[in-house]
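[1] sharing a model prediction with you, sequence too.
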Amino acid sequence: MSFYPLILLAAAASAASGAPQPATRAEVAAQRAAIEQRFAVEKAACEQRFSVSACMDEVRQRRHGALVPLVRREHELAEQERHERAAEQIRRVSEREQAAAQEGGQHRERLLAAPHVPAPAASPARRTPHPEEAARARQQAEKQAEAEAVRRRDQAQQRQQRMQARIAQREAHEKARTKPLAAPLPMPALPASSASKPN
């Protein structure tokens, strides 16, 4: 009888009995590395035995059993870190909101304390463009639109030419790749009995 299951049971019992759990990710990583190193040695020992498969299965089961508490602790640490980050974010947002509210109150007080300044005179209405300037701007816009249309037309023609070249290249490749047709099968010979029978 093998004593490995007993070690596995003892490890599970110590984990359940409240053995000190690693407090940080670094401690978890160190314990994981130690477990992996220990099981690498056991795996090498298994490879020297006659029944490698059964031994490897036992090693995998023990490794899994030893890693389960560490994985659970990693998840707990990750959850704790998420909660801490969320609390920190909430704190930063509340600080920003308080600062904005305080600044808004100070701004309001400054406005109330400031002497009343009359509003500047209304600016003259926007100058209407001269008809020649309007015509010149319209002609420039038409030239730009025409140049854009020519550019798009050229791009479309280039795309079409590239596509036709690819199709031709593919057809040439297919023709070069196909085998020549096989010789036709010979016509079946008529049976002697049907050849001599008159219609």
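    Here it is on my side, so go on.
[2] going forward, measure contacts between C-alpha atoms and count neighbours the same way
    Noted.
[3] so how many other residues sit close to Leu70?
    20 (other CA atoms under 10 Å).
[4] here comes the other one, which I'd like you to weigh against the first:
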Amino acid sequence: MKKIFLAIVSSLSGLLLILGLFFPGTILDRIRIFILDWAIIVGAIALAIAIINLLSVHWNKVFTNEKRDYASPFFIVGFITVILIGILLGPNNQFFVNLASTTIITVEASLSAVLALTLSLASFRFFTKKQNFLAIVFGISTVIFLLLFSGILSLGENIPLIKALNNALNSLPIAGSTGILIGISLGAILTSLRIIFGFDRPYDRN
């Protein structure tokens, strides 16, 4: 009975959201907005629970002798510092904005370095195992990615040839990201339809 009820709720919610998009200004649109508002509230609560769980995990790593992680204290101190500054000074304060931006840029730089290393290693292993056209394309793509994000080509922006080459290469990630977004959109649509019609039941863990 519980499974049937959950399937009905998920299917009905999905259908109401779709109908609200096709019939704006009607009661279906108001129902869609109401459902989305509640989804935002539930998502915010879930995010708060996830943050608390993350802090508890790092807190246990600090005070547990078995799985002690020396990076956890820095995470806890940094997180609490940013949160307190944001609460005391406000989210629009320039110091808080600069602090948050610095933190985000640092994390992005670290992730970019890990991504570059991972791509280089994957390209090397791929090329050593298979010397075919796909391996060559993957290797060339990796080299182009590393050149673009290293900033080497930006040093010669005053040279017309390098500037044109830089502009042409910068358009390649846009095309790739567009293809990825199209694939993600199609996958999300198909997954949503399967959930609406009851073929997939992510809420059923049994």
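    Arrived safely, thanks for sending. Here the structure is a predicted model, which is why all the values come from computation and not from measurement.
[5] got a TM-score for the pair?
    The TM-score (TM-score structural alignment, normalised by the length of the first structure) is 0.23; 67 aligned residues with a CA RMSD of 4.4 Å.
[6] what segments of the first structure are helices?
    4-16, 25-47, 52-113, 131-177, 192-196 (DSSP state H).
[7] what angle separates the first one from helix 52-113?
    Using axes from the mean of the first three to the mean of the last three CA atoms, to 10 degrees, the direction of helix 4-16 of the first structure lies 20 degrees away from that of helix 52-113.
[8] buried set for the helix or strand encompassing Ile104 of the second structure?
    Using DSSP states H and E, the element containing Ile104 of the second structure is helix 94-129. Using 16 or more other CA atoms under 10 Å as the burial criterion, the residues of helix 94-129 of the second structure that qualify are Phe96, Leu99, Ala100, Ala116, Leu119, Ser120, Ser123, Phe126, Phe127.
[9] tell me what the helix or strand encompassing Asn60 of the second structure is packed against?
    In this structure, Asn60 of the second structure is located in helix 27-62 according to DSSP H and E. Helices and strands touching helix 27-62 of the second structure, by 3 or more CA pairs under 8 Å, 6 or more residues apart in numbering; DSSP states H and E, are helix 2-22, helix 72-89.
[10] so which of the ones you listed is nearest Leu190 of the second structure?
    helix 2-22 (12.5 Å; CA to CA).
[11] Ile90 of the first structure and Ala101 of the first structure: what is the separation?
    Applying CA to CA, to the nearest Å, the value for Ile90 of the first structure to Ala101 of the first structure is 16 Å.
[12] what does Ala141 of the first structure give?
    49 Å.
[13] on that earlier part again, and the angle for the helix holding Ile104 of the second structure with helix 72-89?
    If you take the same axes, to 10 degrees, helix 94-129 of the second structure sits at 140 degrees to helix 72-89.
[14] quick one: name whatever helix or strand follows helix 94-129 of the second structure.
    That would be, after helix 94-129 of the second structure and using DSSP H and E, helix 133-150.
[15] now that following helix: buried residues?
    So for helix 133-150 of the second structure, counting by 16+ other CA under 10 Å, buried means Ala135, Phe138, Gly139, Ser141, Thr142, Ile144, Phe145, Leu146, Leu148.
[16] stretch 31-49 of the first structure now?
    Gln31, Arg32, Ile35, Phe39, Glu42, Lys43, Cys46.
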